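> Prediction below, plus the sequence it came from.
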Amino acid sequence: MADQKVSNSKSGQGLDYQTVHQQSLDNPAEFWSEQAKNLPWYTAPKTTLEKDEQGSWRWFPDGEMNTCYMAVDHHVEQGRGDQVAIYYDSPVTMTKRSITYKELQNDVATFAGVLADHGVVKGDTVVIYMPMSPQSVIAMLACARLGAVHSVVFGGFAPRELAVRIDDAKPKVILTASCGIELHNILPYKPLLDEALFQANHQPDYCIVFQRSHFNAADMKEGRDVDWKEALLRTTPAPCTPVKATDPLYILYTSGTTGTPKGVVRDNGGHAVAMKYSMDAIYDQQPGDVFWAASDVGWVVGHSYIVYAPLIAGLSTILYEGKPVKTPDAGAFWRVCSEYGVKALFAAPTAFRAIRKEDPECEMAQKYDLSKLQYLFAAGERLDPATWDWLNHSLGLPVIDHWWQTETGWAIAANPMGIEPMTTKPGSSSKPSAGFNVKIFDADGNQQPAGEQGSIVIQEPLPPGCLYSIWGNHQRFRAGYMDPFPGYYLSGDGGYIDEEGYLFVMGRTDDIINIAGHRLSTGEMEEVVASHPAVAECAVIGIHDELRGQLPVGFVLLKDGHLLDPTVMEEAMVRLVRKKIGPVACFKKVMVVNRLPKTRSGKILRKLLRQIADGESYTIPSTIDDPECIDEISMIMAERGLIERQPVKEDDAPLQ
């Protein structure tokens, strides 16, 4: 049991946003020391912030704790063991389950015993390659319980991509399941893992396999493969292992990695403090509330806001194995919110656009009691004003865009609903969160005035919860993030801050195009195109042009039921952009498509579209959701004369 009883103080509530944010910048050590008091440490930190031998800022270096204890055992000790910790809802398997904190404690401790039986100790790495099932969460927490470092690889990744992550993380044990399910497709995880291990140089001591009862059991390799359920029968529960706050909790490889992977490293102490703070300050969640992050545990959203933050804060979290549409319909999200009394729903904008495409009038939402739903949060990509308008008009709820990255682990900028809700500006992720000192730089490192676009950077020290290195390659961390502008973290995104301090993230810096010397944002053009009532989703890219340097091209996905002639649609889009941005945009080509290439987390692969259009060789990222759409879009580009022939597809990133 932790030896420190913590206060029940809120994370800045009672103060206005500006005061809270300024305090966090003026005296970060004092500010975050106060937030750390809201957690049950084994040994409370006396030192809040210092630099390590590699020059990285580290939080709470002398604190001792265990993340699993904070997320599970502490709540049981506080008498809340009968509260539901996890609602598991799987429309693809027709399964529902409610898991209390006491049940979760037992399940996690028992599986931690299994890991210990197979040699896993503090500091070891464990790769988790599993579907959206309770066993995935149990596995993550069991690793944290032992002080082992987990690395979740999105279930269904191609063998090669899994292999390079195995070689980088070098796990002692790999955890997997016999299969995953996506709509009507069965994804054979175990055969994919077997192929990955055939390709990998590193070999684990054991693979522990959860055989899903709905489907045929996977083949097992004698001496290496262990049946999950059988192992549970012959183990004893394991206690929590104390770790330093600066010890790593997990490795998460950034999406789209090819070649040498880039593993973001998250620590235990700073991460726990940031997770607890964000649930209070940004999401306005209190113990017992029901919170739903409609993502996957394979992504950073799943790590932060399906698993760790809700449980550390004593909430009930939802683990959903399904889609926003077709499981069974466009009312799936609203059904879940109604059934479990969700207070806040957090999803990627692409999920909301998928719902909007199939149910343009949001009629399905009227079938459910959404009286407990207070907030809609969006992140993962830019929330375009058209989607914001649709959500706001359809549901009449606060629609909160917020911006963060795998590297930061939580929101760089957000509307802090637990401190001081702000006036919302469509297209803006509001203002920087506590501890994030955000600035806009030009290419030479000069700070840009209000309204001027540039690279978004964050002044050191980054607040708790952010990455402090790349797994096994600190130099890569320095070179990619910290060295371009010494003293600042380079986000890789571009945007601007307006006169009132609102941040507008316009996309990756390589999505700024140069048209005859004019720097224009494709994000701005997407805003305009998306405002057309027939458009469900769109992407605008810049392609090479001999005369002007670059020209924009739009790709449009129409809402269901809209059968507009593509030529009419193109003319309408061109007029809109000309009216809203001006002739300088040279926006003249729009292509109506049936689908857009996206990662499984919902990000549109604009770089891939640009490479195809410019005739460059390209690789299909392992994170792509629908590889076949690339051939379809390439054909449309060829028909429109955008390309003469399909570019060369490299062999080092095979299709799923």
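That came through, no problem.

> Only C-alpha atoms from now on, for both contacts and neighbour counts.
Noted.

> Just the strands from the stretch 501-650 of the chain, written as ranges.
503-508, 512-515, 518-521, 535-545, 549-558, 589-592 (DSSP state E, counting those that start in this stretch).

> Can you convert those strands into CSV and add a column each for distance to residue 620 and mean neighbour count?
Listed next are the strands of the stretch 501-650 of the chain as CSV, based on distance: least, CA to CA, whole Å; neighbours: other CA atoms under 10 Å:
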stretch, distance to residue 620, mean neighbour count
strand 503-508, 19, 24
strand 512-515, 22, 21
strand 518-521, 25, 18
strand 535-545, 17, 23
strand 549-558, 19, 21
strand 589-592, 21, 20
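
> Output these as CSV; include the columns distance to residue 623.
Putting those into CSV (distance: least, CA to CA, whole Å) gives the following:
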stretch, distance to residue 623
strand 503-508, 18
strand 512-515, 23
strand 518-521, 25
strand 535-545, 18
strand 549-558, 20
strand 589-592, 24
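
> Run a quick neighbour tally on residue 451.
Residues lying near residue 451 (other CA atoms under 10 Å) number 17.

> contacting residues for it?
By CA atoms under 8 Å, 6 or more residues apart in numbering, the contact set of residue 451 is 496-499.

> From those residues, list the buried ones, please.
Neighbour counting with 16 or more other CA atoms under 10 Å marks 496-497 as buried within the contacts of residue 451.

> before we go on, here's another structure to hold up against the first:
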Amino acid sequence: MNADQLYRDSIADKELFWQQQARQLDWYTFPETILGSDETGYPQWFPDGMLNMCYLAVDRHVAKGYGAQVAVIYDSPVTGQQQKYTYAQVQQEVAKLAGGLRGLGLTEGDTAIIYMPMIPQSMFAMLACARIGVIHSVVFGGFAPHELSVRIDDCKPKVILTASVGIEGKKTIPYMPMVTEAIALSAHKPEHIVHVDRKLAGIKPAKGVIDYAALVAAFAPVPCISLPSTHPLYVLYTSGTTGKPKGIIRDTGGYATALQFSMTHIYGAQPGEVFWAASDVGWVVGHSYIVYGPLLNRNTTVVFEGKPIMTPDAGTFWRIISEHQVKIMFTAPTAIRAIKKEDPEGLLVKQYDLSCLRTQFLAGERCDVATLDWYEQHIGVPAIDHFWQTESGWPVLGLQRGVEQEPIIRAAAGKPIPGYDIRVFNDNGYELDAHHEGYLVIKLPLPPGTLTGLWNDPERFKRGYLEQFTGYYFSGDGVIRNEDGYMFITGRVDDVINVAGHRMSTAEMEEVVAGQPEVAECAVVGIEDTLKGQVPMALVVLKQGVTDPEQVPAAVVQLVREKIGAVACLKEVLVVQRLPKTRSGKILRKLIRTMIDGKAYQVPSTIDDPAIIEELQEQFALIKK
């Protein structure tokens, strides 16, 4: 069967298709109902099935005789450490940590926050939570205490699992002190903090903090418990247009089914092969393709601590591929662009034998053709772009490399993946023909593995995703389809920007910028960047009587770094006299973006004072010079 036929089958009879895929898993109770609905009427997959994600990812492989296979390769060039864990060793580590969490009083349905660097204990913590039905919420370590505090108050964890420090290049990131500060800022106070002492930088845990190693040593291992398919595996926060992060809820059975399907059909991974997603467990890529996806498929997964240019040299990626015999790699285009910048002639590539690498996947942002050309010229394997979201949990658009070698079309994100009934709509909900830009929408029900709601906010879930077009999921992305079914993502249509593959809310940044005492009003927009794809720029109007306006931009940058974190990448702050607004007072952010990018624009008839445009045009022209 070819890829197009497989896709058609998945749309023609969704229940039969996903029933067949679900049989690839080892369920405690196989579902009799394949597609049901929750109390609100929203679709639910496999609602009466019983299973456990940790069992599927770890224990079943040990039970089938694969305990000696390497499950995890930890490679940390920033600390000079390497360590390998077999499936049997992972099972023992996870089962004892799960016993420790249960000893602290955590039970099925409780929540835990994991705020750690890229170390094996971060994925052990995720699996231990899954083992006993605790809902985990991993928070990216690059977020500042304020952002961590927001998530603590929303998901109300009984425990926070963290580490003493993380290492990024020559910088030491003090995780434990940031956790202490975040809890001080939070209304909710977790009952316990569990701390991995990395014995680096002299940072010690605060009084009353539980040592991770001591906790694991003190408790006996516990088995996996049987959980409903609909039990939330995790809550993962993503940026929203209102500024407040959205807690994406992921179920267990649908997610496991979708990830197993994707590993074999999309990525073409064979059990036993080494699969490397060069991301972080704090993002959805890390959840799906560092932890759960590869382990479900009995692959060896790489946990990489560091960034390609912040590690000893730009050849680190190629060293890891060669040394660990990586067959399939997955990263964001930003990483490849950074390596290309440091090694434009590909000289470092020639130092390593990369014959093991079969396919390179790219996601998180659009990849420019020049970067694709550089990669294929110097690496010599297909570089395949594909598209998905935190909300989807696994690819929406791509190519099914495990089914057939479909042609790669430059700049395209691929074709719809089985299960996603994708349409291209205009503002009025009419479907558009090929070569017309519109909204990417997906007919309900979404396939298994996609979000099942927002944590503690069902109304926001409906309002943000389901009300724009009745019966369809609204992705928030623009798209163009060609006559062969390939789709080209044109970018977000809301105020969320894509910084190096990470979604960041400009509304959230505006809240922080507006908190600077000298700022009267502000606008934050995403502008094009050759390395990161997009970066934010802030335009600020100062209050009357500010005595030292030249100091304001640096103060704003520092404030955003303190409140959100370096991941926001806000470095450009422009002091302006006025912001372009409609007569009703709405700031014209799209117009600002257009002007900054130097594209043609028209002054809207709703604007109060067209002279503002001329003022801003002059300032943007100076920036470009």
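Everything's here; your move. Bear in mind the structure is a predicted one, so any value in this text is a computation, not a measurement.

> closest to residue 165 of structure 1 among the contacts of residue 451 of structure 1?
residue 496 (35.3 Å; CA to CA).

> Of the strands of the stretch 501-650 of structure 1, give the one that comes closest to residue 325 of structure 1.
Residue 325 of structure 1 lies closest to strand 535-545 among the strands of the stretch 501-650 of structure 1, at 14.0 Å (CA to CA).

> just the angle between the closest one and strand 549-558, please?
Using axes from the mean of the first three to the mean of the last three CA atoms, to 10 degrees, the inter-axis angle of strand 535-545 of structure 1 relative to strand 549-558 is 160 degrees.

> What's the match for residue 487 of structure 1 in structure 2?
Counting by TM-score structural alignment, residue 487 of structure 1 lines up with residue 471 in structure 2.

> so who does that match touch?
Residue 471 of structure 2 touches 443-444, counting by CA under 8 Å, 6+ apart.

> Any chance of TSV for the contacts of residue 451 of structure 1, columns distance to residue 480 of structure 1 and secondary structure?
Output for those, formatted as TSV (distance: CA to CA, whole Å; DSSP: H, G, I helix; E, B strand; the rest coil):
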residue	distance to residue 480 of structure 1	secondary structure
496	21	strand
497	23	strand
498	27	coil
499	30	coil
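
> got the contacts of residue 451 of structure 1 as TSV, with distance to residue 214 of structure 1 columns?
Shown next, in TSV, are the contacts of residue 451 of structure 1 (distance: CA to CA, whole Å):
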residue	distance to residue 214 of structure 1
496	50
497	51
498	53
499	57
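
> of the contacts of residue 451 of structure 1, closest to residue 629 of structure 1?
Nearest to residue 629 of structure 1 among those, with distances taken as CA to CA, is residue 496, at 33.0 Å.

> counterpart of the closest one in structure 2?
For residue 496 of structure 1, the aligned residue in structure 2 is residue 480 (criterion: TM-score structural alignment).

> which residues sit in contact with its match?
Residue 480 of structure 2 sits in contact with 424, 434-438, 487-490, where contact means CA under 8 Å, 6+ apart.

> which one of the residues you listed is nearest residue 561 of structure 2?
residue 490 (28.6 Å).

> pretty sure the closest one is in contact with residue 498, am I right?
No: using CA atoms under 8 Å as the test, residue 490 of structure 2 is too far from residue 498 to be in contact (11.9 Å).

> any idea what residue 437 of structure 1 aligns with in structure 2?
Residue 437 of structure 1 maps onto residue 421 in structure 2, by TM-score structural alignment.

> Next, the contact list for its match, please.
Applying CA under 8 Å, 6+ apart, the residues near residue 421 of structure 2 are 11, 442-444, 446.

> Go again with 6 Å.
442-443 (CA atoms under 6 Å, 6 or more residues apart in numbering).

> That one and residue 384 of structure 2: what is the separation?
21 Å (CA to CA, to the nearest Å).

> what do you get for residue 88 of structure 2?
Remark: distance between residue 88 of structure 2 and residue 384 of structure 2 (CA to CA) = 34 Å.

> which residues touch residue 102 of structure 1?
Contacts for residue 102 of structure 1 (CA under 6 Å, 6+ apart) come out as residue 81.

> before we move on, the earlier item: wait, which of the contacts of residue 480 of structure 2 is closest to residue 281 of structure 2?
residue 489 (25.0 Å).

> The closest one pairs with which position in structure 1?
Match for residue 489 of structure 2 (TM-score structural alignment): residue 505.
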